[in-house]
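Visitor: Task: produce atomic coordinates for the following.
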Amino acid sequence: MASIASKLRQLQSKACQATQFASKHGEVYYKQMIEQNKEHIQEPATVETCNRLAKQLFYTRLASVPGRREAFRKEVDQVKQAWKNRKDVKVEELGVAALFGLECFAWYCAGEIVGRGFTFTGYKV
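Guide: The predicted structure is shown next:
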């Protein structure tokens, strides 16, 4: 129980440090970010403007679905064609495919570890 209390005190201390840092430097960072990105700001900043932009984003993304679906179909066709010609595949291409698969698996494992709270067993201490 003492180790949990010790970890809680450490966590509280780090939270206080983060809060102090944010309160000291947050306003400067905010002003700098706004200044650098002011061409993206819509005036007037009203609820109606925000709702209009949200609708524009949603329907623009929705309108892009057919193009993305077609691109996906082309990629699937390329994979099918590569599978048909698998006897002609070079060792270098197999190596790249193996490394890509390994990288995907590593990112999956990293995501699982992060999702469990950076534990390997699933139990938090």
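Visitor: C-alpha only now, for contacts and for neighbours.
Guide: Will do.
Visitor: Work out for me the element residue 119 sits within.
Guide: Following DSSP states H and E, one finds residue 119 outside all helices and strands.
Visitor: number of nearby residues for it?
Guide: 13 (other CA atoms under 10 Å).
Visitor: Return the residues in contact with it.
Guide: By CA atoms under 8 Å, 6 or more residues apart in numbering, the contact list for residue 119 reads residue 113.
Visitor: The residue minimising distance to the centre of the chain and residue 122: what is the separation?
Guide: What sits nearest the mean C-alpha location of the chain, by CA atoms, centre = their mean, is residue 111, with 10.8 Å. According to CA to CA, to the nearest Å, residue 111 stands 13 Å off from residue 122.
Visitor: Could you check how far the longest helix anywhere in the chain is from the centre of its chain?
Guide: Longest helix in the chain by number of residues (criterion: DSSP state H): helix 2-36. Put simply, helix 2-36 sits 22 Å off its chain's centre (CA atoms, centre = their mean, to the nearest Å).
Visitor: what's the next helix or strand after that helix in contact with?
Guide: Per DSSP H and E, the first helix or strand lying C-terminal to helix 2-36 is helix 47-63. Helix 47-63 has contacts (CA under 8 Å, 6+ apart) with 42, 43.
Visitor: here's the other one to compare against:
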Amino acid sequence: MAALGSKLAALQSKACEATRFAAKHGCAYHKTLMEKNKHHVVDPPTIQKCQELSKQLFYTRLASLPGRYEAFWKEFDSTKLLWKNRSNLKVEDAGVAALFGIELYAWSCLGEIVGRGFTLTGYHV
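Guide: Here you go, the predicted model:
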């Protein structure tokens, strides 16, 4: 139990240190970031303009769906063709496919862990 207390104290100390760093350097970082990206800022930044931009983004994304749908089916067709000709598959291509599958599985596992509240067993302590 003492080990848990010392870990908690160390974590609290690191959190306080990070908070002090953010408080000291946060304003300067924000100012620099906004200066570098001022060409992206709509002036004046009103609620109405934000709502308008939000709607534009939403409908632009919707308008891009047919192109994405078509690209998906092209990719799917090329995958089917690759599967048909799998006897001609090179070791490098199989390795890339295996790594892609492992990456998908890892992201799935990570999503499960996040969904359980960052616990490995599913039980909250």
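Visitor: Okay, buried residues for the longest helix of structure 1 please.
Guide: Judged by neighbour count (16 or more other CA atoms under 10 Å), helix 2-36 of structure 1 contains no buried residues.
Visitor: compared with structure 2, how much does it deviate?
Guide: Mean deviation of helix 2-36 of structure 1 relative to structure 2 after superposition (mean CA distance after the TM-score superposition for structure 1): 1.3 Å.
Visitor: Next one: residue 94 of structure 2 relative to residue 111 of structure 2, how far apart?
Guide: From residue 94 of structure 2 to residue 111 of structure 2 the distance is 26 Å (CA to CA).
Visitor: before we move on, the earlier item: can you say which helix or strand has the residue nearest to the centre of structure 1 in it?
Guide: Under the criterion of DSSP H and E, residue 111 of structure 1 resides in helix 91-115.
Visitor: That helix vs structure 2, average distance?
Guide: Here the mean offset of helix 91-115 of structure 1 against structure 2 after fitting is 3.5 Å, by mean CA distance after the TM-score superposition for structure 1.
Visitor: Same check on stretch 68-78 of structure 1?
Guide: Mean deviation for stretch 68-78 of structure 1: 0.5 Å (mean CA distance after the TM-score superposition for structure 1).
Visitor: mind checking how far that stretch is from the chain centre?
Guide: For stretch 68-78 of structure 1, the distance to the chain centre is 23 Å (CA atoms, centre = their mean).
Visitor: so that stretch corresponds to what in structure 2?
Guide: Under TM-score structural alignment, stretch 68-78 of structure 1 corresponds to residues 68-78 of structure 2.
Visitor: which residues sit against the matching stretch?
Guide: The contact list for stretch 68-78 of structure 2, computed with CA under 8 Å, 6+ apart, is empty.
Visitor: so how far is residue 116 of structure 2 from residue 48 of structure 2?
Guide: Distance from residue 48 of structure 2 to residue 116 of structure 2, by CA to CA: 38 Å.
Visitor: oh sorry, the question was meant for residue 21 of structure 2
Guide: Taking CA to CA as the measure, residue 21 of structure 2 falls 31 Å from residue 116 of structure 2.
Visitor: Then residue 76 of structure 2?
Guide: For residue 76 of structure 2, the distance to residue 116 of structure 2 - CA to CA - is 32 Å.
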